[in-house]
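Novice: missing the sequence, but the structure's below:
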């Protein structure tokens, strides 16, 4: 079954769902139905959300599943959150030190770079 086209192929305007059909008895219901904002995410973000949920939000498991670093998982999660219309978390600043330490552990930052990030906080 094909995915719901959420954008008009002609003008790129948002599409509206106006009919639902039961595949078992062919009953049809017409009207104007809302679609959850998560369905408006790009395919790549939807795939990330699926992996994130499959891993029950465990970022370490998401890292392993996608083969990416902790900061990359956090960045992708932040992109999804922002795409859904939510502001970045205030706790992002308090986790900057943890991110720097994980980057150091993964060999992505030198000792000096890690110290600098920790000082900036």
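Specialist: That came through, no problem. All values derive from a computational prediction rather than experimental measurement.

Novice: alpha carbons only for contacts and neighbour counts from here, please
Specialist: Noted.

Novice: Show me what counts as buried in the one helix or strand residue 104 maps to.
Specialist: Assigned by DSSP states H and E, residue 104 belongs to helix 96-105. Applying a neighbour-count criterion of 16 or more other C-alpha atoms under 10 Å, one finds 96-104 buried in helix 96-105.

Novice: from those residues, which single one is nearest residue 23?
Specialist: residue 99 (47.9 Å; C-alpha to C-alpha).

Novice: Pasting the second one now:
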């Protein structure tokens, strides 16, 4: 049985480094310090979101349908993943009422989300 590689220390939560690799066929062992991919540090929930996002080819509307969540929630989860990968998420600028109504008309947001966005002036 194989296990997912731990990416953070269970004691202090610091990032772990791989120091030993072993071939399961011939038994060759390589020892050194190896870095994990940035994706190894994502939570299982974040990895699941990334998988759905890629499967949907980045279409937020399709991600909404696949996960059964709202447009703002998809954006929030995407920003969370972007920041977890070490990048600064670009916050969407405030949206004017015409843009909100266009998104509602195109089915990108629900009526409740449009009402909230019109009140708040942003997504």
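Specialist: Ah, there it is. Predicted model, so just to flag it, every value in this text is computed and none were measured.

Novice: what's the TM between chain one and chain two?
Specialist: Put the two chains on top of each other and the TM-score (TM-score structural alignment, normalised by the length of structure 1) is 0.77; 117 aligned residues with a C-alpha RMSD of 2.8 Å.

Novice: residues of the following helix or strand past the helix holding residue 104 of structure 1 that come out buried?
Specialist: Where DSSP H and E defines the elements, the next helix or strand beyond helix 96-105 of structure 1 is helix 111-120. Within helix 111-120 of structure 1, the residues that count as buried by 16+ other C-alpha under 10 Å are 114-115, 117.

Novice: tell me the angle helix 111-120 of structure 1 makes with helix 96-105.
Specialist: Interaxial angle of helix 111-120 of structure 1 relative to helix 96-105 (axes from the mean of the first three to the mean of the last three C-alpha atoms, to 10 degrees): 170 degrees.

Novice: wait, residue 19 of structure 2 sits on residue 29?
Specialist: No - assessed by C-alpha atoms under 8 Å, residue 19 of structure 2 is found out of contact with residue 29, at 10.4 Å.

Novice: Going by residue numbers, what spans are strands in structure 1?
Specialist: Here structure 1 has its strands, by DSSP state E, at 17-21, 28-33.

Novice: helices and strands around the longest one, which ones?
Specialist: Read it as strand 28-33 of structure 1. Judged by 3 or more C-alpha pairs under 8 Å, 6 or more residues apart in numbering; DSSP states H and E, the packing partners of strand 28-33 of structure 1 are strand 17-21.

Novice: Isn't residue 52 of structure 2 up against residue 62?
Specialist: No - using C-alpha under 8 Å as the test, residue 52 of structure 2 is too far from residue 62 to be in contact (9.1 Å).

Novice: burial measure for residue 9 of structure 2, as a count.
Specialist: Residues near residue 9 of structure 2, counting by other C-alpha atoms under 10 Å, number 11.

Novice: Repeat that for residue 60 of structure 1.
Specialist: Residues contacting residue 60 of structure 1 under the criterion other C-alpha under 10 Å number 13.

Novice: List the contacts of it.
Specialist: residue 70 (C-alpha atoms under 8 Å, 6 or more residues apart in numbering).
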